[in-house]
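Q: Just to be clear, the model below is a prediction. Sequence and coordinates:
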Amino acid sequence: MRVGIFGGTFNPIHMGHLIIAEHILDAAQLDKIIFIPAQSPPHKSLSLTDSAEHRYEMVRLAISGNSRFEISDIELKRNSKSYSVETVRELKKVYPNDKLFFIIGSDTFYELGTWFDLPGILEIVEFLVVRRPGYIDKYINTLDQAMEDFAIIHGVNISLVDAPLIQISSTLIRDKYENGASIRYLVPENVMSFIGARGLYE
């Protein structure tokens, strides 16, 4: 089985995440994608109002109804910062005979050199790189070559997925909601209802 790993803060999860994930399922011939909300990523800080429980529930609601999408609380169970190498090692124990693919944005690809124990990660997963909106002009002439160099240096396979470029971000959604603007069609209806019922991002 070919299993995709889609990690993120998902604060909140939005239609861009879902559209890209659905596209990757077919483009990379994956059998399923596991969404993994992060506890506390080393490169980000979350406000106290963005509780892990709320973010987990929003992802669960968003992917309900799609049999090829799953959610895992593997990182939320930790009481410390989430390092990807720990996550992929735990997932490999669950899927010892399956091929694991780690989905990242093109912006994140350029940060891989800063990841903790990158060699340990590369022993377990293959990276799928998705172009990120807003980064195209900066990297359009260098991304393909950079990925080719990365593959040669590390002796691994790495693939670029040309998914739809969706101009939606969690920051945009939080800002719009805080300012009283509509977020309809930016997030699933059940996620929008959850945000309203819990008074998130106000």
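A: Sure thing, it's come through.
Q: From here on, just use CA atoms for contacts and neighbour counts.
A: OK.
Q: Let me know the secondary structure of the residue of the chain positioned farthest from its centre.
A: Most distant residue from the mean C-alpha position of the chain: G180, 27.0 Å away (Cα atoms, centre = their mean). Secondary structure assignment for G180 (DSSP: H, G, I helix; E, B strand; the rest coil): coil.
Q: what about versus this one:
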Amino acid sequence: MRKIGIFGGTFNPIHRGHIHIARAFFEHLHLDSVLIIPTQVPVHKAPQGLISGEERLEMCRIAARNDPHFFVSAIEVERKEKSYTYLTIQRLRERYPDAALYLIMGSDMFLSFTTWYRYRDILQEATLCAAARKNRQQEELAACARRLREEGGRCVVLDLNVVDISSTELRARIQAGDDVSGYLDGAVEDYIRERGLYGHGAQSGK
């Protein structure tokens, strides 16, 4: 059976931590591929500072360019409306009727999963894969996984030593003109700089 990872997010911008998470689950679960899916209008996050879907798609393509098992999908950006994971899963199920689906997410999304639209239906369609950014999250994530398993869900939680920075903080550093090479793929950083995204260097005059 084909095993497909689904990694959705605003990716505003996509950074090394995102790719690390995707690669960790790809290797741990022996996935055949990972679909990286930028959202159009996120339901669970306020779209403050959100650049266009096309620009975020391109940054994702750049970040994933060196991994032949990672693919970037425009399935949500093309929908031009709020991004509900349940609807995306349904469309992917039509394309891959016999595949096992693995929904990859960060810790914050996992902990709020029961607030998602038709989350119980998602549990029936996909295994949830959560990445802990900090060691202290392990107990909280484990408790959440137990509750979801009681509802019939399948969960995989990995404690990953990922780049611990939020996209909000990263955007602020980009605007300030700070060195972000430790967080961004060099080609992604070039793309941001060339287009002046996120007010690149605006605060520093760079």
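A: Yep, it's here. Just so it is clear, the model here is predicted, and its values are computed rather than measured.
Q: Fetch the TM-score of the aligned pair.
A: Once the chains are laid over each other, their TM-score by TM-score structural alignment, normalised by the length of structure 1 reads 0.92; 198 aligned residues with a Cα RMSD of 1.6 Å.
Q: ok, back up a step: and the residue farthest from the centre of structure 1, what pairs with it in structure 2?
A: Mapped onto structure 2 by TM-score structural alignment, G180 of structure 1 lines up with G177.
Q: Distance-wise, check that match relative to R193 of structure 2.
A: 10 Å (Cα to Cα, to the nearest Å).
Q: Kindly report the same for G153 of structure 2.
A: Distance from G153 of structure 2 to R193 of structure 2, by Cα to Cα: 42 Å.
Q: who has more neighbours, those two?
A: G153 (20 against 16; other Cα atoms under 10 Å).
Q: So the more buried one sits against C129, correct?
A: No. Using Cα atoms under 8 Å, G153 of structure 2 makes no contact with C129, being 11.0 Å away.
Q: Structure 1: which residue goes with R154 of structure 2?
A: Per TM-score structural alignment, R154 of structure 2 is aligned with N157.
Q: How about D190 of structure 2?
A: Checking TM-score structural alignment: D190 of structure 2 goes with S193.
Q: cool, and L87 of structure 2?
A: So L87 of structure 2 corresponds to E86, using TM-score structural alignment.
Q: what's the helix or strand for its match?
A: Mapping E86 of structure 1 onto the secondary structure by DSSP states H and E places it in helix 84-94.
Q: And for A142 of structure 2?
A: With DSSP H and E as criterion, A142 of structure 2 is part of helix 138-150.
Q: can you pull the buried residues of that helix?
A: Using 16 or more other Cα atoms under 10 Å as the test for burial, helix 138-150 of structure 2 gives Q138, L141, A142, C144, A145, L148.
Q: and which of those is nearest to G9 of structure 2?
A: L141 (19.0 Å; Cα to Cα).
Q: From L57 of structure 2, how far off is the spatially closest residue to that closest one that is not a sequence neighbour?
A: Distance criterion Cα to Cα, 6 or more residues apart in numbering; nearest residue to L141 of structure 2, sequence neighbours excluded, is L111 at 6.8 Å. Distance of L111 of structure 2 to L57 of structure 2, computed by Cα to Cα: 26 Å.
Q: Then A131 of structure 2?
A: Taking Cα to Cα, one finds A131 of structure 2 at 22 Å from L57 of structure 2.
Q: returning to what we had before: for the match of R154 of structure 2, which non-adjacent residue is closest in space?
A: Nearest one to N157 of structure 1, counting by Cα to Cα, 6+ apart, is A151 at 5.7 Å.
Q: Check the mean deviation of the helix or strand containing I104 of structure 2 from structure 1.
A: Per DSSP H and E, I104 of structure 2 falls inside strand 100-106. On superposition with structure 1, the mean distance recorded for strand 100-106 of structure 2 (mean Cα distance after the TM-score superposition for structure 1) is 0.8 Å.
Q: could you give the angle of that strand to helix 85-95?
A: Per axes from the mean of the first three to the mean of the last three Cα atoms, to 10 degrees, the angle that strand 100-106 of structure 2 makes with helix 85-95 is 150 degrees.
Q: now the helices for structure 1?
A: With DSSP state H as the criterion, structure 1 has helices at 15-27, 52-63, 84-94, 106-109, 118-122, 136-139, 143-154, 170-178, 189-198.
Q: As JSON lines, these with distance to V161 of structure 1 would be great.
A: Below are the helices of structure 1 laid out as JSON lines (distance: least, Cα to Cα, whole Å):
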{"stretch": "helix 15-27", "distance to V161 of structure 1": "7"}
{"stretch": "helix 52-63", "distance to V161 of structure 1": "21"}
{"stretch": "helix 84-94", "distance to V161 of structure 1": "21"}
{"stretch": "helix 106-109", "distance to V161 of structure 1": "10"}
{"stretch": "helix 118-122", "distance to V161 of structure 1": "18"}
{"stretch": "helix 136-139", "distance to V161 of structure 1": "13"}
{"stretch": "helix 143-154", "distance to V161 of structure 1": "11"}
{"stretch": "helix 170-178", "distance to V161 of structure 1": "21"}
{"stretch": "helix 189-198", "distance to V161 of structure 1": "27"}
